[in-house]
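Visitor: sequence and predicted model, in that order:
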Amino acid sequence: MEFKGSYVALITPFTKNDEIDEDKIRELVHFHIENGTSGIVPCGTTGEYPTLSYEEHEKVIRVVMEEAKGKIQVIAGAGSNNTKRAIELTEYAKSLGADAALSTCPYYNKPTQRGIFEHYKAIADATKFPLMIYNVPGRTGVNIEPETVLKLTDLEEVVAIKEATGSLEQMIKIQELCGDRLAILSGEDHLILPMLSIGAKGVVSVVANILPAEMCNLIKAFEEKAYDKAFELHSKLYDISRNMFIEGNPVTVKAAMKILGLIDNDSVRLPLVSQEEKNNQKLKELFLKKGLIK
């Protein structure tokens, strides 16, 4: 199976009673199917998985799988800094028929490079299931070095990496070392075009929550060598991408989705709090400028 194109790092919508909004999840899955998104990634950082109970985490993945029905890939968030828990989540994703699991580098523990390798090896050995490793040192506190990524490709279950260091130099090194041994996807929306130019296959995107068609079209234009169109879409999305983290993720993207009428409730769970009105106003001004609202 190929892993390329635009994957949405799906938000987890909540009701006003702070419960999982199952109906809205189903609606969003269809929204992405209709707009050409390549795959859905539930229960990642954008999906607020650290504040989901075990039961809620599994429920979100199950609901997404029920609605996807093979029409769109699902890469289920299965990350944990507890290797045993990561194995459990990966096995659950496998049992539901997901296409792969997104498995973040263990956070807070700050393992060595050898510890990182053994973490993923344990998951791979126990589950025999495709893994997209997720490198985001800004959140985890440790970088998966390119040489470790190369070693991880010896595990046949490691099929892709979401690379979110923001370092093009690291991306180039991974590409040089690994070649076609794994699919590299950008974890930084504002760097999609330059990352495509040095070998990335696509993106796991926050901005795709609000502009899925544009994100898909950017990647498609690049693949078709319509570089002027790709740059035009990059220019449209760049400022939006840079402004999706005014108060962090997913606080700002949920605020954006509410402004654009995609969700009714933009609440997040503590320790996150909903975006301040002054920053909502900044988004509205940006969206007016970009022609997204009137």
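Guide: Structure received.
Visitor: drop to CA atoms for contacts and neighbour counts, all remaining ones
Guide: OK.
Visitor: any idea which element the closest residue to Leu177 other than its chain neighbours lies in?
Guide: Excluding the flanking residues, the one nearest Leu177 by Cα to Cα, 6 or more residues apart in numbering is Leu150, at 6.3 Å. Under the criterion of DSSP states H and E, Leu150 resides in helix 146-152.
Visitor: can you give me the buried ones in that helix?
Guide: Residues of helix 146-152 classed as buried by neighbour count (16 or more other Cα atoms under 10 Å): 146, 149-150, 152.
Visitor: and what of stretch 257-270?
Guide: For stretch 257-270, the buried set under the neighbour-count rule, 16+ other Cα under 10 Å, comprises 257-259, 262-268.
Visitor: picking up where we left off before, could I get the buried residues of helix 146-152 as TSV with distance to Gly36?
Guide: Formatted as TSV, the entries for the buried residues of helix 146-152 read as follows, by distance: Cα to Cα, whole Å:
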residue	distance to Gly36
Pro146	31
Val149	30
Leu150	31
Leu152	31
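Visitor: so which of those comes closest to Glu67?
Guide: Glu67 lies nearest to Leu152 out of the buried residues of helix 146-152, by Cα to Cα, at 32.2 Å.
Visitor: which ones are touching Phe231?
Guide: The contact partners of Phe231, taken as Cα atoms under 8 Å, 6 or more residues apart in numbering, are 193, 218.
Visitor: look at it and tell me its secondary structure.
Guide: helix (DSSP: H, G, I helix; E, B strand; the rest coil).
Visitor: who touches stretch 250-260?
Guide: The list of residues contacting stretch 250-260 from outside it, by Cα under 8 Å, 6+ apart, reads 11, 45-48, 206-207, 209-210, 244-246, 263-268, 272-275, 280, 283-284, 292-293.
Visitor: tell me the one of the buried residues of stretch 257-270 nearest Gly79?
Guide: Proximity to Gly79 was ranked across the buried residues of stretch 257-270 by Cα to Cα; first place goes to Val268, at 19.7 Å.
Visitor: skip the chain neighbours and tell me the closest residue to that closest one.
Guide: If you skip the residues right next to it in sequence, Val268 has Ser274 as its closest partner in space, 6.1 Å away by Cα to Cα, 6+ apart.
Visitor: comparison target, given below:
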Amino acid sequence: MISLWGSIVDLLTPFDGDGLDEQGFGDLVAWQMSEGIHGLATCTTTGEGPTLTTAEKDRLISICAEVSAGRVPVIAATGTNGTDSTIALTRMAKAAGADAVLVVTPYYSRPSQEGIYRHFEALARAVDLPIILHNLPSRTGVNLLPMTIGRLSRIASIVGICDQSSDPLRVLATARTAGEQFVQLCGSDAQALAFNLAGGQGSLSVVANLLPRVCATQQIACRQGRYDLARNIHWRLAELMEALNSDTVPVPVKIAMGLVRLGFGASYRLPLVEGTLESQRAVSAALKGLLADPFLYPVVAEKGFSLQQERLQPLEDTTCKLSRR
């Protein structure tokens, strides 16, 4: 069984002209690994998944699997608004090397709770791969309720949920219906601290694209009961988290990535376009001084905090050497 916890980076997708920047993506994944990230999620909305072809998704998953080499779980977003197409993408993800899939509730069609249950039940029957439910009502138009989550948790391959319902206290209601062994991940950096305080086990993090070591440290602090340290990190990141919501995701975080990792392919695919001037200014202001913050870098030289016990050893080189197809 894979271990799902901590800071799981919601990976950006760099583009090179009309295609993927495979080397740039591989380097990003290798850097994330060297910084101690706890999991890799690809082909999500943050990764501009709706604009990717099936072949491109296959390649991104394969790169994640190749670079991670089994050290952290690779999670592929395979949800669509149709059950048959979700099954097909999930089968592809398994063949490409995914350790689990993140499956959003069917969007646009807005099915009933019974329809949502049968959708996931059919997927679990069709593909033998751990499934993480993804509740994102602001984009899908439907809310996955705790009672339905409880029913779904009784299906062996449905192992957890990533919740973006804007209510961190839902973790308590879900634990009552699905049990404490059911993994609960927060889908919002801004709510991750409160979510963990309520009993969550981790976060699908956009900020981790920029500050993977910091985000991993915050999650480890929560795991070790060091909520004073976790709160301190949260406060220091608050302005950045606000700036990353100044435009449609992933536009602001790609602006930020272009500043943090020079040469990163911070271009977009239609219908996404360049960020507004206001968003660019907000991101730039939030990053100013943040990377030089002595509290955050190096992270976190504090007596009694055992970071090394729960993070991966750094790689010698974060330039990825990909196999070619």
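Guide: Looks like it came in fine. Everything numeric in this text was worked out from a predicted model, so none of it was measured.
Visitor: coming back round to it: the helix holding Leu150 of the first structure vs the second structure, average distance?
Guide: Superposing on the second structure and averaging over aligned pairs (mean Cα distance after the TM-score superposition for the first structure), helix 146-152 of the first structure comes out at 0.5 Å.
Visitor: helices along the stretch 51-200 of the second structure, start to end?
Guide: Secondary structure of the stretch 51-200 of the second structure, counting by DSSP state H, counting those that start in this stretch: helices at 54-68, 83-96, 113-126, 137-140, 146-153, 170-178, 192-197.
Visitor: any chance of those helices in CSV with distance to Trp5 of the second structure as columns?
Guide: As requested, the helices of the stretch 51-200 of the second structure are arranged in CSV below (distance: least, Cα to Cα, whole Å):
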stretch, distance to Trp5 of the second structure
helix 54-68, 16
helix 83-96, 20
helix 113-126, 22
helix 137-140, 23
helix 146-153, 17
helix 170-178, 15
helix 192-197, 11
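Visitor: drop anything exposed from the contacts of stretch 250-260 of the first structure.
Guide: Restricting the contacts of stretch 250-260 of the first structure to buried positions leaves 11, 45-48, 206-207, 209-210, 244, 246, 263-268, 274-275, 280, 283-284, with burial counted as 16+ other Cα under 10 Å.
Visitor: circling back: any idea which of the helices of the stretch 51-200 of the second structure gets closest to Ile233 of the second structure?
Guide: With Cα to Cα as the criterion, Ile233 of the second structure lies closest to helix 192-197 of these, at 9.7 Å.
Visitor: which bit of the first structure covers the closest one?
Guide: On the basis of TM-score structural alignment, helix 192-197 of the second structure is assigned to residues 192-197 in the first structure.
Visitor: ok, and what's touching that stretch?
Guide: Here stretch 192-197 of the first structure makes contact (Cα under 8 Å, 6+ apart) with 168, 171, 186, 202-203, 218-219, 222, 230-231, 234.
Visitor: what does stretch 127-136 of the first structure give?
Guide: Where contact means Cα under 8 Å, 6+ apart, the residues beyond stretch 127-136 of the first structure that reach it are 75, 87, 90-91, 94, 99-105, 124, 142-144, 156-165.
Visitor: ends of that stretch, what's the gap?
Guide: The first and last residues of stretch 127-136 of the first structure sit 23 Å apart, counting by Cα to Cα, to the nearest Å.
Visitor: do stretch 203-218 of the second structure as well
Guide: With Cα to Cα as the measure, the first residue of stretch 203-218 of the second structure is 10 Å from its last.
Visitor: gap between the two ends of stretch 270-277 of the first structure?
Guide: Start-to-end span of stretch 270-277 of the first structure (Cα to Cα) is 18 Å.
Visitor: ok so, going back, residues in contact with the residue nearest to Leu177 of the first structure?
Guide: Going by Cα under 8 Å, 6+ apart, Leu150 of the first structure touches 174, 177-178.
Visitor: closest one to Glu27 of the first structure out of those residues, please.
Guide: Relative to Glu27 of the first structure, and with distances defined as Cα to Cα, the nearest of these is Ile174, at 36.7 Å.
Visitor: what's the burial count for the closest one?
Guide: By other Cα atoms under 10 Å, the residues close to Ile174 of the first structure number 22.
Visitor: give the contact list for it.
Guide: For Ile174 of the first structure, the residues meeting the contact criterion (Cα under 8 Å, 6+ apart) are 146-147, 149-150.
Visitor: pretty sure Ile8 of the second structure sits against Ser205.
Guide: Yes. In this structure, Ile8 of the second structure sits in contact with Ser205. The criterion is Cα atoms under 8 Å, and the distance is 5.9 Å.
Visitor: so for those two, which residue has more residues nearby?
Guide: Shown here are Ile8 of the second structure and Ser205; by other Cα under 10 Å, Ile8 has more neighbours (31 against 28).
Visitor: residue in the first structure matching that one?
Guide: Matched by TM-score structural alignment, Ile8 of the second structure corresponds to Tyr7 in the first structure.
Visitor: Glu145 of the first structure and Asp154 of the first structure, how far apart?
Guide: When distances are taken as Cα to Cα, Glu145 of the first structure and Asp154 of the first structure turn out to be 15 Å apart.
Visitor: ok so, going back, including distance to Glu55 of the first structure, could the contacts of stretch 192-197 of the first structure go into CSV?
Guide: Formatted as CSV, the entries for the contacts of stretch 192-197 of the first structure read as follows, by distance: Cα to Cα, whole Å:
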residue, distance to Glu55 of the first structure
Leu168, 38
Met171, 36
Ser186, 30
Gly202, 31
Val203, 28
Leu218, 36
Ile219, 35
Phe222, 40
Ala230, 41
Phe231, 43
His234, 38
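Visitor: and which of the residues you listed is nearest to Ile61 of the first structure?
Guide: When the contacts of stretch 192-197 of the first structure are ranked by distance to Ile61 of the first structure (Cα to Cα), Val203 comes first, at 20.0 Å.
Visitor: next, count neighbours for the closest one.
Guide: Here the count is done by other Cα under 10 Å, and Val203 of the first structure has 32 residues near it.
Visitor: tell me who's in contact with it.
Guide: If you count contacts by Cα under 8 Å, 6+ apart, Val203 of the first structure has them with 4-7, 162, 185-189, 192.
Visitor: so which of those residues are in strands?
Guide: Restricting these to those inside strands, with DSSP state E as the criterion, leaves 5-7, 162, 185-186.
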